[in-house]
Structure formats: structure tokens, C-alpha cells
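Trainee: got a predicted structure here, sequence first:
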Amino acid sequence: MKVLMFGWEFPPKIYGGLAVASYGITKGLSLQGDVETTFCMPKPCGDEEKFLKIINMSQVPVAWRDVQYDNIKNRFVGHTAEDYYRFRDHIYADFNYMQGLDDMGCMGFAGGYPGNLHDEINNFSIIAGVLARSEQFDLIHAHDWLTFPAGVHAKMVSGKPLCIHVHATDFDRSRGKVNPTVYSIEKNGMDHADCIMCVSELTRQTVINQYHQDPRKCVAMHNAVYPLSEEYRNIVPKKIPNEKVVTYLGRITMQKGPEYFIEAAKLVLQRTQNVRFCFAGSGDMMNAMIELAARYGIADKCHFPGFQRGRQVYECYKNSDVFVMPSVSEPFGIAPLEAMQCGCPSIISKQSGCGEILTNVLKVDYWDIHAMADAIYSLCTNEGFHKYIAEEGLKEVDQITWEKVGWRIRQCYDQLLAKGWFDNEEYLRNYIK
């Protein structure tokens, strides 16, 4: 089975959870043994793992150029010069009017989330038309709203089934203050999709109720975690004597509810001074949170180390006694699973999708700062309780693997290609919940 997959992020360049999920899903699919994934992204760095084919959308031509092989053969990151010439044969319109074309007739991408993001999304979808004409594939899989237009275009060109993967909706990102442009892109992708994979039942219900999608084509497809590498397993924790560390790790932005973490921290510090609070991450609310901590007189107990990546993330988990994810709306949330892998008990909001598959965590409403403070205080002061949650959580998360997710996605692909999606009673019974 050959899958043409569109994504915006992929490790080692990680801007958020989308890169982590894209890696996990493609790795899980590769472990099925008979799935070949071609992953198309705006601007790979060249250090991506080689278990799948990467197509660099910055080096797919949309305008014909007479270039010599010897002059370009060493310029490619991702696909090859041979691929370039094959793509060039499938340019379907005259795009010479477009701004920013290089000497190979390609449109460059900044990578990440630049100020002209909507222009890049549109350019990405134009290039998808070239790939849909030149690649051999059985179905299309598009991740998140940024690549939905590319997925729709590829479907229109090829007639192949389209699966879209909803990692979050604008209802999650905006606390309900939806951007109408983003909403229209999301809804158009969903309307054209043959299958909509949602990272949780929480997200599935949003897709059904807010985007008016047929429940029969919407599937809850929870995320997972990779096993810890030996490097990360061997990290030696650096604990502070006689003090506990409570950590928030993620974007410091409205969706993640950082202000509730500050409020809970204030309540905990009224009961004990032997706790420090770590805000690991960056975001548009970071300065506001620093000011709020100062206003509450707890700035000396709050630390803001900034954005963490790679080994830093796991050092942060290992050095923490409690992890808290107070998200207002979290479609899934991989961070608590990563913390649990490191033996760090997690407290999550009841508004988090990962809570649907996790038992050995503490769950509170994001707005209930007293319950959150009680949970933090209990884990920081009751050693027996802390040990139990840490040990049972580790056992639980070890069973949540990307290989299992890959198997489930493969089952969905099979149903999609069999064209019996809505009529297969066994499928509806086992997978649509």
C-alpha cells in the first residue's frame, strides 16, 4: 500500500506536537511491513530518519526550467535530482507569474509558521497538484488544517480517497473565538475527506457538532509515545534537596491554560514553601505569566527556562516531581505520557483528550484551581501516593505505542480502499465509537 502524505512538521525540527505525532504515525505505519509512505513537507532539514521517503516541497518545480543535471544534482534535500525531472514533466499550468520562483522553477518555503502562512498554505496546495500527477499512490493522508487544501487538490487530481488527520481545531486554539478563514479551510477539508481521523473522542465530537460532519466517517485515533531511547532513560535526575519541582511544559498560550497553573501555584505556596514551579516553554502569554507571578508575590518560586527541545525536555521531566497540563482545550496532549515515561506523575485537565486512554493520572477541571492545588499538594507531600502513581503510570504508558496506532490506521486505510466504509457493520462496531 502506498500513501501520499502531507505534513507541515517532522523531527528533528519540532515546533510543537504536530511534528511528534507525524513521526509517530509514519513510524507506526512503517512497522506494518507493507505500507510505503511518501511524506511531503515544506522545508526538510536533511536530518530526517530514512524509514520513509521525504519530498521537499521547496524543490518541486511548478514552472519549467532548462537546468543541467550536473549543476543541480547536489542541491537537493529530501528527494533527488531524478525526482525533480520527473516532477517537471508533470507541471500542469504556467505558474511563471508567481513571485519568488528560483532558477529551478520552485517556490521556496520559510519552514515553520511565518507571517505569510496563508500564502505558503496556498503554494503548498499548488505543488500538491504536481505530485498528484507524478506519484503512484493508493490514498492521500493530510495532517492538520495547513495541509488540508493540498490533500483536497491531490484528491481532485487523482480521484484517490482522502484521509485527513485532525490534530486540533480552531475551536481548541482560540477558546471558541474562531478565525473564519481557518474554519473555512478546516471545513472544506472535512467536507471533501472520505475519512476524518481525530486524535480523541473529544475532538471527534467537535468535528461532528461544530463542522457538521457525518459521524460515520469520523474516527477517534488516539496518539501514543515512542519508547524512551537509552540516552533519555539514563538521564540522572538532579533533585533539589528538601524541595519538590512541579512542571508545566508546553506553549505558554491561551489554549494551554497557564494562568490556572499560576493560580494553583499560589494556593499550594500558601500551604508549603517547599515547592518550586517550572514554566518550561514559550508563547504569547509568557510575559503576562511572569508579571502575574510577581503580582502574587511568588516570583521567587517560579522559573521560566524558555523553550525546551530534545534532551532538554526529558531532563525537565526527570528533574520534576509532578507534571501538570491545565489545558482549557487539549485535543490529545502527548506531554503527560512523556512525563509518565520518566516516572513523573501527571495531573491533567478533564478537557484533555489523552484522559480518554489514561487511568493512572489525576484529572481535574482546568478552572478548578482548588482541586488542582490539592492534587499538586498531595503528590508533593504523600510519598506513598506519589510512588504508586509513578509506578502504575509507567506500566500504563508502556502499553501505548505508535505501532498499535499504525495498525489501527492501516485498518482504516483498508476500509477506505474497500469502499465499504459506511456499510461495513464490523468496522462500525469496532472502530467508530
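Mentor: Thanks, I have the structure now. Numbering: from 1, shown residues only.
Trainee: going by C-alpha atoms from here, please, whenever you check contacts or count neighbours.
Mentor: OK.
Trainee: so which residues of the stretch 51-200 of the chain form strands?
Mentor: Along the stretch 51-200 of the chain, counting by DSSP state E, counting those that start in this stretch, strands occupy 53-56, 139-143, 162-166, 195-198.
Trainee: just say which of these is most tucked in.
Mentor: strand 162-166 (a mean of 27; mean count of other CA atoms under 10 Å).
Trainee: how about residues contacting it?
Mentor: 139-145, 148, 151-152, 155, 189-190, 192-199, 203 (CA atoms under 8 Å, 6 or more residues apart in numbering).
Trainee: can you check stretch 175-186 too?
Mentor: 145, 148, 149, 169, 170, 171, 254, 255, 328, 329.
Trainee: ok, stretch 134-148 next?
Mentor: Contacts of stretch 134-148 (CA under 8 Å, 6+ apart): 1-8, 22, 86-87, 90, 121, 124-125, 150-151, 154-155, 160-169, 182, 185-186, 188-189, 413, 417.
Trainee: what about it, start to end distance?
Mentor: With CA to CA, to the nearest Å applied, stretch 134-148 spans 19 Å between its terminal residues.
Trainee: which of the contacts of stretch 134-148 fall within helices?
Mentor: 22, 86-87, 121, 124-125, 150-151, 154-155, 182, 185-186, 188-189, 413, 417 (DSSP state H).
Trainee: give the PyMOL command for selecting the buried subset of those residues.
Mentor: To isolate the buried members of the ones in helices among the contacts of stretch 134-148 in PyMOL, using 16 or more other CA atoms under 10 Å:
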select buried, resi 22+86+87+121+124+125+150+151+154+155+185+186+188+189+413
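Trainee: mind listing the strands for the stretch 301-433 of the chain?
Mentor: 302-303, 322-325, 346-349, 362-364.
Trainee: and those strands: which comes nearest residue 209?
Mentor: The closest of the strands of the stretch 301-433 of the chain to residue 209 is strand 346-349. By CA to CA, the value is 21.7 Å.
Trainee: the structure to be compared is supplied as follows:
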Amino acid sequence: MKVLMFGWEFPPHISGGLGTACYGLVKGLVHHKQDIIFVVPKLWGDEEPLADFVNASGITIDYRERRFKEIWKSLTYLEVSSFLVPYLGPEEFSRYTEHAMSEGAEVDESVFSSKFEFSGKYGKDLMKEVSRYALVAAQIAKDKEHDVIHAHDWLAYPAGVAAKRISGKPLVAHIHATEYDRSGESVNRAVFDIEREGMMAADHVVAVSHLTRKVVIEKYGIPADKVSVLHNAVLDASIIESSVKKKVPEKIVTFLGRITFQKGPEYFVEAAKKVLDRDPNVRFVMAGSGDLLNRMIERVAELGMGTRFHFTGFLKGQDVDDMYAMSDVYVMPSVSEPFGIAPLEAVRHNTPVIISKQSGVAEVLQNAIKVDFWDVDAMADAMFGLLHYESISKMFKELGSEELKKLKWEHVAEKLVKVYDTLHQNHTAS
């Protein structure tokens, strides 16, 4: 099977779990002898050669062809003035201007330059790049032979839809996070519309958890028989033996993720206060960045926890591994988490985890303590128990490491290949 796949990032140049998931999935598909054409807005040259990578910045568009003009007229692009990544919340999406490109509208000729240079980042021109990426996708779909199209998340949905319009091949829309996960009920309608239109146009929708599938069906009105679940996995199930040593005698409880509404950082702070009231000899770390960072710093100061609470800022690479290794407990108190790979990485570092019941990973990680994100008393009790009862901590470490062995991308890819085969057979028969 030849798969034309559209993403927005690929390791080692990633900003979150989306790129990591794309890497794992491609690796699993290659294991099952699938031929992958992976398109990204910008190639950096150091990507692992797993697929036939296509640099969207290097594609020349024959935009004056009638079909390309029709695709452009159906697109809407936004001028976004704030820093964005595809997971962020309402404050990041709050400052924008919407420009609907109608059939009679006069368009700046520079928009239709024959070749676009994409930044490959999540800056102020992100949504304009999303629209241009769709035009490039149409050209690629015209030029590249393929059997099925696969688009990852809302940034790539317009590209997937445009490719389908040109080639007529079946489209898989892979939903890693929804606008409801990022923003709660205060959704950005423009992003919601892109998500819904992409999923409605798709021949099949893949959700990363049953939690996400439920949202897709109930909030977006996607037919239930069109949506299946493929949980994420880990690239390597082996336990990481780290030589890093923490520089403090106290035990460490860590929150590592984006400091946004979706991740529930405020519940972590409130639970930390309850633990410190019982045992002041514990240190808490909040590693990451996001729109709620300043508010969390202020709340920690209000609660008088400044000497026991540390903010590291955004971590990447080896620093992330070292943080997991130094931690005695990892907590993911997400309000709405489509999946959540971070707890699996914590388990790989032999760190026991506490996760919210409102996360997709809770569906596959059985040997973890699960609490409702809003129940700070239960969260604090779980932290205290893992910190003070070694037998409980040891049990979760041992059982968690065994459980990882079942969560392989090869297993996920095997199920996805069956989806591809069904779509291809139906398309061929029609």
C-alpha cells in the first residue's frame, strides 16, 4: 500500500506529542511493509530516512489550473498574531483576524507565488501557511502515485481534503487532540470548523482513545461507524537506566507538560499544598511553559510554597529524561487529554505515575493511580502514599514496566493497515 501522509512536524524537530506519534506510527507502518510518502511543510535534513519525505517548501504549484483555483476559493485562512502550537488553549487563539476568501474576492498575487517557503513552525502566519499547505498538497497528490491519504490533526486536514479532491483517493483523518481538549467549551470556531470539515470529508476517522472518539461523535456529529480507536504506544518499552543524581535530599513530585488549561496545572498546585501541609520535606517541580505559567507562579507564592516549588521552563531532549529520572512521582492531572504519552515515558524511567481519569492513556495503562482531575484531595493522598509507602511505589514500578511491553507501535500499525486495506478495496470496487 502506498500512503500519502500529511503532518506538520517530524522528529527531531517537534513541539509536542504529535510529532512523536507520527514517528512511531510511520516506523510501525514501515515494519508492516507499507510505502509511506510523508509530507511536512519544511524538511530540516536530519530526519531519520523512514519514508519518502516530501518538503512542501520545495514544491512548485501550477495554481492557475482550474482545480487549484476551486480549492483556494474553498479555503479560509487566519492571520494569527500569537505564538501557537496545535495543542494550545484559548488565550493563544484569542488574537486573530479572519479573512474569508470568496469567489469574487481580489487576492494578493503574492499568495499565489509558484513556490511557497514554509517556516515549519507555529508562528504568527500559521493559519495562512495551513491554507497554502493545502494548495501544495493538491499538487503533490496530482504528482505522486498513492492508494490512500492520511492527515494528522487539524493543521493537516485542509491538505488531506485538497489531496482527496485532486486524486479521488480515500482519506483517513487522524485526530490526536480536539479543540474541546484545548479550550473546553470556549472553542475557537475557526479551528472547530476546520476539524469538523476535515472529519466529515474523510472516509474514516481514527481517534487516539475512546474518550476522543466520544467527543468526535457527540460534539462534531461524525457518524459512529466511521470512527475507530487506535491508542498510541511507545517507541521502546525497555526501562531506561539513568545515572543522573538529584541534588536535593527531599523526594520530588513532577508535573511535566504544557502549562495550559488542558493539562490541569492548577490542580497539581492545590494538591501540592495539601501534601506539604502533611510533610514539608517534599519538592514539587512544574516543567513546561504555557499561558497559565504566570498564574501558577502567583498561586504558588500566595500559598507560601516558594521554597518547595520549582519552575524549570520548557525542557527538551536529555533534560526531559533527567527530570523523569530524578522524580519520585510523576503526575498528569489533565482536564481533557486525548491520550497522553508522557506517563508512558515516566514509566520507562521507572517512575510511578498518577494520571487523571479524563485521559486516553488511562484506557491502556492499568498499573497507575487514577484520579478525577478536580479531586485534589485524592490526588494529594495518592502523592503522599507513593512518597511514603515504598512497597506501593515498588509495586507500580514493577507492574508498569511489564505493561509497557504490550504497547508497541507495530501493533497499532497492524490495525491501521486493515483500515487502509478496507478503504482501498471499497474505493477500487466503487
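Mentor: Happy to help now that I have it. Nothing here was measured: the structure is a model prediction, and the numbers come from that model.
Trainee: where does the TM-score land?
Mentor: TM-score of the superposed chains, computed with TM-score structural alignment, normalised by the length of structure 2, equals 0.87; 393 aligned residues with a CA RMSD of 2.2 Å.
Trainee: related to what we said a few turns ago, which of the contacts of stretch 175-186 of structure 1 sit farthest apart?
Mentor: 149 and 328 (27.9 Å).
Trainee: let me see the ranges of the helices in the stretch 251-400 of structure 2.
Mentor: 265-278, 293-302, 318-326, 342-348, 376-388, 390-404 (DSSP state H, counting those that start in this stretch).
Trainee: same list (these) but as TSV, adding distance to residue 26 of structure 2 and mean neighbour count.
Mentor: TSV is the format used below for the helices of the stretch 251-400 of structure 2 (distance: least, CA to CA, whole Å; neighbours: other CA atoms under 10 Å):
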stretch	distance to residue 26 of structure 2	mean neighbour count
helix 265-278	32	20
helix 293-302	34	15
helix 318-326	23	18
helix 342-348	19	24
helix 376-388	36	19
helix 390-404	19	17
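Trainee: want to try TSV for the strands of the stretch 51-200 of structure 1, with distance to residue 358 of structure 1 as columns?
Mentor: TSV is the format used below for these (distance: least, CA to CA, whole Å):
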stretch	distance to residue 358 of structure 1
strand 53-56	33
strand 139-143	24
strand 162-166	20
strand 195-198	17
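Trainee: which among those strands is found nearest to residue 218 of structure 1?
Mentor: strand 195-198 (4.7 Å).
Trainee: next structured bit after that closest one?
Mentor: helix 201-210 (DSSP states H and E).
Trainee: that following helix aligns to what range in structure 2?
Mentor: Using TM-score structural alignment, helix 201-210 of structure 1 corresponds to residues 210-219 of structure 2.
Trainee: try stretch 16-25 of structure 1
Mentor: Taking TM-score structural alignment, stretch 16-25 of structure 1 hits residues 16-25 over in structure 2.
Trainee: could you list the buried residues of that stretch?
Mentor: For stretch 16-25 of structure 2, by 16+ other CA under 10 Å, it's 16, 18, 19, 20, 21, 22, 23, 24, 25.
Trainee: for the fourth one, what are its contacts?
Mentor: This points to residue 20 of structure 2. Contacts of residue 20 of structure 2 by CA under 8 Å, 6+ apart are 10, 11, 14.
Trainee: residues in contact with the last one?
Mentor: Residue 14 of structure 2 sits next to residue 20 when contact means CA under 8 Å, 6+ apart.
Trainee: residue in structure 1 matching residue 328 of structure 2?
Mentor: Per TM-score structural alignment, residue 328 of structure 2 is aligned with residue 321.
Trainee: same deal with residue 259 of structure 2?
Mentor: In structure 1, residue 259 of structure 2 lands on residue 252 (TM-score structural alignment).
Trainee: my read: residue 161 of structure 1 touches residue 154, true?
Mentor: No: taking contacts as CA atoms under 8 Å, residue 161 of structure 1 lies outside contact range of residue 154: 9.5 Å.
Trainee: how many residues are close by residue 39 of structure 2?
Mentor: Applying other CA atoms under 10 Å, we find 27 other residues in the vicinity of residue 39 of structure 2.
Trainee: also residue 145 of structure 1?
Mentor: 28.
Trainee: alignment lookup: residue 383 of structure 2 to structure 1.
Mentor: In structure 1, residue 383 of structure 2 lands on residue 376 (TM-score structural alignment).
Trainee: from residue 335 of structure 1, how far out is that match?
Mentor: Distance from residue 376 of structure 1 to residue 335 of structure 1, by CA to CA: 17 Å.
Trainee: now residue 91 of structure 1
Mentor: For residue 91 of structure 1 relative to residue 335 of structure 1 (CA to CA), the value is 42 Å.
Trainee: from residue 279 of structure 1, how far out is residue 265 of structure 1?
Mentor: Where residue 279 of structure 1 is concerned, residue 265 of structure 1 sits at a distance of 11 Å (CA to CA).
Trainee: and what of residue 96 of structure 1?
Mentor: Per CA to CA, residue 96 of structure 1 is found 48 Å from residue 279 of structure 1.
Trainee: which of these two has more neighbours?
Mentor: residue 279 (24 against 13).
Trainee: so what does that one match up with in structure 2?
Mentor: Aligned partner of residue 279 of structure 1 by TM-score structural alignment: residue 286.
Trainee: could you pull up the residues touching the aligned partner of residue 133 of structure 2 in structure 1?
Mentor: Under the alignment (TM-score structural alignment), residue 133 of structure 2 pairs with residue 124 in structure 1. Residues in contact with residue 124 of structure 1 (CA under 8 Å, 6+ apart) are 42, 57, 147, 150.
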